[in-house]
Structures are given as C-alpha cells and as structure tokens.
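Colleague: only the shape, not the letters, is given here:
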C-alpha cells in the first residue's frame, strides 16, 4: 500500500511542481509586491509593510468594487443558471436535430471576446443598432435608449452579454448531469401520473444538485474574474458604475501607475475567492455525507 502511494506521488509530483511554479510563484510575487512601494515597472522597491493594505482598505474604491463584484457574480449566476437550465431541459428531449442543436449551442462560448463585444456594441447602439428599433416596434419603448448611458443600465447590459456568452458552457455541464439520471425514474413517474413539473422538481432538480454545486463554485470564480468584456465595453464606467475588482486592479496598476496598490487589491481578491471556495467545498461535502 505504501509503495502504491509513493508511486502515485511520483507520477503526480512533476505536474504539481509545474503547477506550483506557474501559479505559486506569481502569487508569492504579488504578496511581496503588496508590502513594497512600487509605482511602475523598473522602479526601485521600498519596503513599506502594511501601508498599502491600510491605504486600500481605508479607501472607498475597494468597498465599492467589492460590492459591484458581488452583485455582478450573483446576477450572472442567476441569469446564466436560468438560461442554461431551460436550454438543457430542451436539449435533453428527443427531437429531430437534437444532436446538431447540442453542437451549435456552444458557438457563443467559443467566439472570441472581441467579436462578442463588437456584435453587441453594434446591436445595442442608439444609431444603427437593431435592439432599439425592435423594442420600438414591439411597443416596449417609444424612443431609443442608451443601454450604456447610465450606471445601472450599463451594468445590467453587461450582465446580459456575459451571461449570453457563458451559459452554453453551463448548459453542457447540466446536460452531462442529466444523462446520468436513469431513464427508469422518469418512466416510473409517468406511470404514476406525474406531470412534467413534478418530474422536474422530484427527479431532475434533486439529482442535479451536485452538478449545480460544482458549477456554482466554477461559475463564481469565472464571473468574479471577468475583465475583458467589462473593459472593452464600458472601461468601468459610466461614473464607475461597472468598476469591479478586476477593473480596479487594472486601473490602479496601468492607469494610476501604482503597482503595489494593485497587488494589494489582487491579494485581497484572492483571499475572498479562496474563502468562498473553501466554504462552498465544505458545504458540498456535508451534503454528500
């Protein structure tokens, strides 16, 4: 038994060493940088201790970005889960073209971010876009509106765009979970007279909970770290209404030329995400046990 454990460790050790170098060293470097005073690359570092943490934690920008990041994560989680669950339930049914639909739904996920941004910026444009004329024809609005003109509107629009891009990934994960549910359970439920809603609430939803738990962790980590879509569409505006923590880190480092403060915010973000992952992992273990 001991020899088997040593052999397993020998096979895993090279991969763990590479992972430690790729992830561990940048993290350690960021922690060291957060205790120094470095404004931009190439300047001589000076040790300042916890001065950066005191400055960052006492400012209003960090609390505001944390709040926006939490709202961003929750809003994306709710919308993505709703879209993915509806799509997965539809694709799980047997119909002509189901295999093609399951293949093509992943298209929005593999499209490059720059292309996604260009498409949606044009669609939501007040001059030449398609969304405003469509809403006017449907009678929902009487004149074009600027989706990125206000902080709340820009934030909601970004949540929609990001959810549109990422929900196919969650759909595929849910489909994989649904394929593991025995079909005999549904047949027995139909024989007992259970309708579609009862089959979903009594069979599908309970058996999908482990998959949803894992997706909650992965989705939260991915959504929290989204930077490209936000920066390319709003750059954190208007009026800092979409300045989440990744955007704040970028602004502090490359627009404010304060690398040490940016590293401090990065360390704080890492601690928050690590705490969330540990708490969620323990909660999932308790449910399984």
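Modeller: Good, I have the coordinates. Keep in mind it's a predicted model, so treat the numbers as computed, not measured.
Colleague: could you use CA atoms for every contact and neighbour count after this?
Modeller: Fine.
Colleague: residue 157: neighbour count?
Modeller: Neighbour count for residue 157, taken as other C-alpha atoms under 10 Å: 17.
Colleague: take a look at this one as well, against the first:
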C-alpha cells in the first residue's frame, strides 16, 4: 500500500473515530477522573479525594450485594436464555406446519422495547389483578396471591424470568441459523447407523455448532451484564437491594442521590468487567474464525 492509500483509509475512518472519541471514550475517561472526586448535590464543587471513594465503596455492604446480584442476574439470564433459545430453535428446525407464523410469534417478545415489556409484566405480576397469580391459583398451586416484585425472596427470580422471556428469541435466531447449516449428510448417516434424536443432537449437532454456542454465550453475557431498563422499571433495584445490579446502582446513586463520585466508581468497576468480557469475546471469535475451514 502506498502512502496515499494510507491517508485515504484514515480519511474514511476519521468520522467514525471522531464520533467514538466524543461519545464513548471521552465520557469513559471522564468517569474514571470523576471517581477520584467527592461530588454531591450538597457540595457540588468537586473535591479531589484520591482513592477514598474506592475505599468507601469497597468497604460498604452494598458493594458485595451488587456484585452478588450481578452474578446471579447475569448467569441466570444467560444460561436460561441460551437453553430456551437453543431448544426452541431445534423445535422450529423440524419443518413444522405453519412455522412461519410460529417464528413471528416467538420473535414478538424480542421486538418489544424493554420498557414496554417491563410495564406489561408489572401488571401481570400484580398481587391482586395480575395474570400470573390468577393462573397459579386456578391450577391449585397457590392458595393466596404472591407479591412477586415486593418480596426479596422472589423479586430476582421474577426479573430474571422476564429478561429470559424477552431475550431468548435473540439466541433462538442465532441457533436456528446455525442449525440450518449443519451438514445434512452427517445427520442422514447417523440416522442410518441407528442413532436416535438425542444421540444425533449430542454427536452431530452440538459439535457442528459448538463455535456458535460459545460466541453467543459470551455475547449474551456482555449484553445481560449491561442491561438496565427491565430491572429498573420492574423493581428499581428493590426490595431491600435484592435486585440492584451495577447499571441500576449507577443510575440511582448518580441521578437519584446525586453522589456522582460514588456513581463514577461503580461505573469504573462496571467498565472493567465489560472490558474483560469484551476481551474474552474477541479471543473466542478469533479462535472460532481460525478453526473455520477455508473454502
């Protein structure tokens, strides 16, 4: 490549790099700087305190709760979303009658905005008028209505269920595309050898789409850890911090309590976790690309 070609490449990249710098990296650097200052609504003038805010956050009981809740939330949603998405994709890959309509209905939760989904499920979880309690009572599983979102014992499970309901079509689409690329000759050979449906799934299908499963798992980890609207609209992190995760804690601390230094500190920890997850995603993607056969 000539020097002219290099300048042309950088000229085309300049608008994108400028937008990334202004709207992504500049706020990120500003967040890191803000985390070393004590800033609040009462004393809005920033006061440099060094690592004092980090020590305060790390020594607080809420930090360990946020970390634990974030782990439960992220792993619960990711594992269930991938399992449900995979088995739904396997079902829709069987050539069922009317599968076009079925696919459209399955995709409906995914296309709904997160806020709309959360408001819908708040009504469904309502202790008095909600559909969820009505179904359980009619089935004889419950005698009285349960306050799903008002109890610290059930709030996290209820929120995870909503996130899985909304997110599994995303994984289903990815797995369905992968399943349609599985070598049909291998499936036919396994069938002729007497392998049943479960054995074909374990010995043929899963090895064929292993890279897709791994990449999708890491990608949904990143998306779920950074998710905000469903948790905030459903519970606002309550009751008693039972559903507070990093995004909701950052929002509440910064824009609800105006403790911007602490909010920035939580943001720095969130950025570090996301950076690790993104690095894992890039490594996995490169590894799967290297294993892909050259046509």
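Modeller: Nice, I can see it. Just so it is clear, the model here is predicted, and its values are computed rather than measured.
Colleague: and the closest residue to residue 84 of the second structure other than its chain neighbours, how far is that from residue 216 of the second structure?
Modeller: The shortest distance from residue 84 of the second structure to any residue that is not its chain neighbour, by C-alpha to C-alpha, 6 or more residues apart in numbering, is 6.3 Å, and that residue is residue 168. Taking C-alpha to C-alpha, to the nearest Å as the measure, residue 168 of the second structure falls 11 Å from residue 216 of the second structure.
Colleague: what of residue 228 of the second structure?
Modeller: Look at residue 228 of the second structure and residue 216 of the second structure: by C-alpha to C-alpha, they are 20 Å apart.
Colleague: and residue 164 of the second structure, by the same measure?
Modeller: Relative to residue 216 of the second structure, and taking C-alpha to C-alpha, residue 164 of the second structure is found at 15 Å.
Colleague: so for those two, which residue has more residues nearby?
Modeller: A side-by-side neighbour count of residue 164 of the second structure and residue 216, using other C-alpha under 10 Å, places residue 164 first with 23 against 20.
Colleague: state the helix or strand in which that one lies.
Modeller: Following DSSP states H and E, one finds residue 164 of the second structure within helix 155-179.
Colleague: give me the next element, helix or strand, following that helix.
Modeller: The helix or strand immediately downstream of helix 155-179 of the second structure is helix 184-192, counting by DSSP H and E.
Colleague: and the next helix or strand after that following helix, what does it pack against?
Modeller: Counting by DSSP H and E, the element after helix 184-192 of the second structure in chain order, helix or strand, is helix 197-200. Under the contact criterion of 3 or more C-alpha pairs under 8 Å, 6 or more residues apart in numbering; DSSP states H and E, helix 197-200 of the second structure touches helix 184-192.
Colleague: what's the mean distance for the helix it packs on versus the first structure?
Modeller: Compared with the first structure after the fit, helix 184-192 of the second structure shows a mean deviation of 1.5 Å (mean C-alpha distance after the TM-score superposition for the first structure).
Colleague: which residues touch that helix?
Modeller: Contact with helix 184-192 of the second structure is made by 200, 204, as judged by C-alpha atoms under 8 Å, 6 or more residues apart in numbering.
Colleague: report the buried residues of that helix.
Modeller: When burial is assessed from 16 or more other C-alpha atoms under 10 Å, helix 184-192 of the second structure yields the following buried residues: 187, 190.
Colleague: in the first structure, what range does that helix match?
Modeller: The alignment of helix 184-192 of the second structure onto the first structure (TM-score structural alignment) spans residues 183-191.
Colleague: picking that back up, any idea how far residue 201 of the first structure is from the aligned partner of the residue nearest to residue 84 of the second structure in the first structure?
Modeller: In the first structure, the residue paired with residue 168 of the second structure according to TM-score structural alignment is residue 167. Counting by C-alpha to C-alpha, the separation of residue 167 of the first structure from residue 201 of the first structure is 21 Å.
Colleague: counting neighbours, go ahead and name the busier of the two.
Modeller: Neighbours around residue 167 of the first structure and residue 201, counted as other C-alpha under 10 Å, are more numerous at residue 167. The numbers are 26 against 11.
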